[in-house]
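Student: sharing a model prediction with you, sequence too.
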Amino acid sequence: MAAAPPEPTAAPLHVAIVMDGNGRWAKRRGLPRTLGHRAGVEALKRTVAAAPALGIKWLTVFGFSTENWSRPAAEVAELMALPKRYFDSDLTRLEREGVRVRCWGRREGLSPELVKMLDEAEARTAHNDTFFLQIAFNYGGQADIVDAARAFAAEVAAGRARPEDLDEAMFARHLSSRDAPPTDLIIRPSGEQRLSNFLLWEAAYAEFVFQDVLWPDFSVDHLKAALEEFSRRDRRYGGTPADGVLAAG
């Protein structure tokens, strides 16, 4: 008798998205790159609105990386303005609908006005627990690991911890993602197939879905397609697969 097909994987609790392709979207239309980034904000709004009904509880998006500072000054200025554009239009709604906002990444280098805005978004939504939105801004996976290592080293220096106390669980408690559950699914639109320094620690057993769509065109259907692909994955976390053949992943 043929073996029964494996049960579909449950919907991912925590989804992360690399919001990539804004510049190329604008270039293909003969528009300034700044307009591509603004169109990307609209894609973010659509995704945040659709995610809870699809079973997603946590959504982490890559807004600005530590490497993006090397872009032209005008584009960096536009990227710095995007949180204001998003929160000016949507923060009241997010607060009302039970969304808790968390902003990951370094505050150093950001303007005082932007830091104040990020802090306000976190404070105004701190009581919410219906849905969790993490915005990785001035964030890099390597930088986050370095910051975590520095934080633990400071605890050792202060006598609050010993080097031998460090294990994976303790280290994870020093990362930006410390309050979030493990990342289940990472989606990257735009046709690129790399992490680009996003969630390097958290990606250990995440599933990846790459889609050939530029972020401003990312729709609810694209999100559903990624979740359907995720549901067909056999997540083993290094254990024995369904067919009994040992594998590393």
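Tutor: Done, it's in. Everything quoted here is computed from the prediction, not taken from an experiment.
Student: rest of the way, CA atoms for contacts and neighbours
Tutor: OK.
Student: helices and strands around the lengthiest helix in the chain, which ones?
Tutor: Counting residues, the longest helix found in the chain (DSSP state H) is helix 73-96. Contacts defined by 3 or more C-alpha pairs under 8 Å, 6 or more residues apart in numbering; DSSP states H and E place helix 73-96 against helix 33-50, helix 112-124.
Student: and the angle from it to helix 33-50?
Tutor: If you take axes from the mean of the first three to the mean of the last three C-alpha atoms, to 10 degrees, helix 73-96 sits at 20 degrees to helix 33-50.
Student: what is the next helix-or-strand element following helix 73-96 packed up against?
Tutor: Per DSSP states H and E, the first helix or strand lying C-terminal to helix 73-96 is strand 99-104. For strand 99-104, the contact count by 3+ C-alpha pairs under 8 Å, 6+ apart identifies helix 112-124, strand 131-139 as packing neighbours.
Student: this is the other structure I want to compare:
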Amino acid sequence: MAPKDQAAGRGPRHVAIIMDGNGRWAQARGRPRLFGHHAGARRVREIVEACPDLGVKYLTIFAFSTENWKRTQVEVAGLMNLFRRYITKEAKALKEDGVRVRFIGDRVRLDKKLKALMDELEGLTAGNDRVHLTIALNYGGRDEVARATKRLAQDVAAGRLDPETVDEETLPKYLDTYVLPDPDLVIRTSGEARISNFLLWQSAYAEYEFIDTLWPDFTAEIFEGLVRNYGARERRYGGVKA
């Protein structure tokens, strides 16, 4: 079943972003990759702050994938430290700005301190509704579907779910994003034109924008332009124009 269409000319309600290019941005300046990741983290605030004026209620960002553990130990450790610092530094501002924060992904592999900070930030901002910021951390689309399927199977085995009633509306209730609408627009920065295992189920009807800009150079003005472009697209969900 296709998602409900939006009114003609209306911008996206939910935007998801694959924030790519931090490492190349840093290397182009003769700096270590972590320098780029820190620059990219600062860029997040600007984009979150731009959302309300653009009518974007939900913003989901891809911060760390299940495949990113393959990077060097130094880079992974630096990223985990960056996540802890970001949460600690930004928590108060996010709360005051009306941003509700959620995390999706498998938390099992994350360290206890980081998981505690994530829980604390989610609780601190639970009453906010101006912007819903979802951070995908140790997230992979295939991993998410596998975990969801496992939970669904457990419910069937326990007699809580009749397998004859399972349809395409059932699985989303077991996904990490079960409380969120599907993304309308997915943006990937840095010139790469692939989805990299991000929101595979949820993005079935999303519009995509692949742009050359590296994430640390991605400004609110660029974001606004992409959001405006979305409104000009004709979305038919497999149908034809009458």
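Tutor: Yep, that arrived. Predicted model only: the values in this text are computed from it and were never measured.
Student: superposed, what's their TM-score?
Tutor: Taking TM-score structural alignment, normalised by the length of the second structure as the basis, the two superposed chains have a TM-score of 0.95; 236 aligned residues with a C-alpha RMSD of 1.1 Å.
Student: follow-up on the earlier one: residues of the longest helix of the first structure that come out buried?
Tutor: Neighbour counts over helix 73-96 of the first structure (16 or more other C-alpha atoms under 10 Å) mark 75, 78-80, 82-84, 87, 91, 94-95 as buried.
Student: looking at the helices and strands packed on strand 99-104 of the first structure, which is buried most?
Tutor: Sort these by mean neighbour count, taking mean count of other C-alpha atoms under 10 Å, and strand 131-139 sits at the top with a mean of 22.
Student: got the angle between that one and helix 112-124?
Tutor: Using the same axes, to 10 degrees: strand 131-139 of the first structure against helix 112-124 is 160 degrees.
Student: quick one: which of the helices and strands packed on strand 99-104 of the first structure is nearest Arg29 of the first structure?
Tutor: Closest to Arg29 of the first structure of these, according to C-alpha to C-alpha: strand 131-139, at 26.7 Å.
Student: does anything pack onto the closest one? Which helices or strands?
Tutor: Checking 3+ C-alpha pairs under 8 Å, 6+ apart, strand 131-139 of the first structure ends up next to strand 58-65, strand 99-104.
Student: turn the ones you listed into CSV, including mean neighbour count and distance to Arg28 of the first structure.
Tutor: Below are these laid out as CSV (neighbours: other C-alpha atoms under 10 Å; distance: least, C-alpha to C-alpha, whole Å):
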stretch, mean neighbour count, distance to Arg28 of the first structure
strand 58-65, 23, 21
strand 99-104, 23, 31
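Student: and of the ones you listed, who's closest to Val48 of the first structure?
Tutor: strand 58-65 (7.7 Å).
Student: which stretch of the second structure lines up against that closest one?
Tutor: Under TM-score structural alignment, strand 58-65 of the first structure corresponds to residues 58-65 of the second structure.
Student: average distance between that stretch and the first structure?
Tutor: Taking mean C-alpha distance after the TM-score superposition for the first structure, the mean distance separating stretch 58-65 of the second structure from the aligned residues in the first structure is 0.2 Å.
Student: picking that back up, so for Gly105 of the first structure, which of the helices and strands packed on strand 99-104 of the first structure sits nearest?
Tutor: With C-alpha to C-alpha as the criterion, Gly105 of the first structure lies closest to strand 131-139 of those, at 4.1 Å.
Student: what residues does the closest one touch?
Tutor: Strand 131-139 of the first structure is touched from outside by 48, 52, 57-66, 98-107, 198, with contacts defined as C-alpha atoms under 8 Å, 6 or more residues apart in numbering.
Student: about what we covered before: centre of the chain to the match of strand 58-65 of the first structure, how far?
Tutor: Mean-position distance between stretch 58-65 of the second structure and its chain equals 2 Å (C-alpha atoms, centre = their mean, to the nearest Å).
Student: which residues does it contact?
Tutor: Stretch 58-65 of the second structure is touched from outside by 13-19, 48, 51, 131-140, 180, 198, with contacts defined as C-alpha under 8 Å, 6+ apart.
Student: okay, the helices and strands packed on strand 131-139 of the first structure in a markdown table with distance to Glu207 of the first structure next?
Tutor: Formatted as a markdown table, those follow (distance: least, C-alpha to C-alpha, whole Å):
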| stretch | distance to Glu207 of the first structure |
| --- | --- |
| strand 58-65 | 14 |
| strand 99-104 | 21 |
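Student: which among these is found nearest to Ala154 of the first structure?
Tutor: Comparing those by C-alpha to C-alpha, strand 99-104 comes nearest, at 20.4 Å.
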